[in-house]
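Visitor: here's my sequence, what's the structure:
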Amino acid sequence: MVTTEPGFFLMGNKYNYPLNSANDLGMSSKYGLITKREDYTISFLFYYINKCSNNYRISCPILFTSYRAITLSKLIELHRAVMIQISPEHALYIGIELMKAELSLIIDHDYIQN
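Guide: The predicted structure follows:
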């Protein structure tokens, strides 16, 4: 299960910090994680990874939470630090995933980010 709670999980592997080995997994240095939370909200955790010597560190994690995908997308749009990091193609992908997460809340199904 993917979660944004302390002790982050990704693809069944547990990390002490969110994706502290992301580049070792072949992931890009920018990453967004969309989750459906137990309080019936959708969250979008965005962060980018900066390399410091031989270690990777998380720089500026930003968490957005809302009950609706449209509100969440508007919050993301207003955050300049996030918008300069996201390409138009990635913004479309995020929008699709936010709508899938909201739909999973409405019909009470599990949500898995694609």
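Visitor: C-alpha from now on. contacts and neighbour counts both.
Guide: Noted.
Visitor: so who does T65 touch?
Guide: T41, I42, S43, F44, L72 (CA atoms under 8 Å, 6 or more residues apart in numbering).
Visitor: second input sequence below; structure requested for side-by-side comparison:
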Amino acid sequence: MDNSYCLIRVSINQKIVLYYFDNNQKVKNINYPICFTSYSANLIYRLLSIHNCFQLCSISHILYMSQELYKAELCLIFNQNYIQD
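Guide: Here you go, the predicted structure:
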């Protein structure tokens, strides 16, 4: 099981924001996220592939994040609210 999790949001200014929390990196019980922001899911995919923390994620976790990023981009295109599963 992964010791990390992601929150995906669509910001007010029409951007996809992915917050990555790594539970292995706690400093004095404070867990700060790494934030990835872009206008499209494809650019987020590129950012994630460059960052080394996602190379340790399980395949199922990566597939889930891909699905959620795609949904977030569709919500931007169709001007709908995004709710992460």
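Visitor: just to revisit the earlier point, from the contacts of T65 of the first structure, pick the one nearest I86 of the first structure.
Guide: Nearest to I86 of the first structure among the contacts of T65 of the first structure, counting by CA to CA, is F44 at 13.3 Å.
Visitor: what do we get in the second structure for the closest one?
Guide: By TM-score structural alignment, F44 of the first structure lines up with L18 in the second structure.
Visitor: okay, now that match: neighbour count?
Guide: Using other CA atoms under 10 Å, L18 of the second structure has 21 neighbouring residues.
Visitor: for K26 of the second structure, same thing?
Guide: 11.
Visitor: same check on the one 3 residues further on?
Guide: Using other CA under 10 Å, N29 of the second structure has 8 other residues around it.
Visitor: which residue of the first structure sits opposite it in the alignment?
Guide: So, by TM-score structural alignment, N29 of the second structure is matched to Y56.
Visitor: quick one: distance of the helix or strand hosting its match to the chain centre.
Guide: Here Y56 of the first structure, judged by DSSP states H and E, is contained in strand 55-66. Relative to the centre of its chain, strand 55-66 of the first structure is centred 9 Å away, using CA atoms, centre = their mean, to the nearest Å.
Visitor: wait, isn't E73 of the second structure in contact with L18?
Guide: No: at 12.0 Å, E73 of the second structure and L18 do not qualify as touching, with contact defined as CA atoms under 8 Å.
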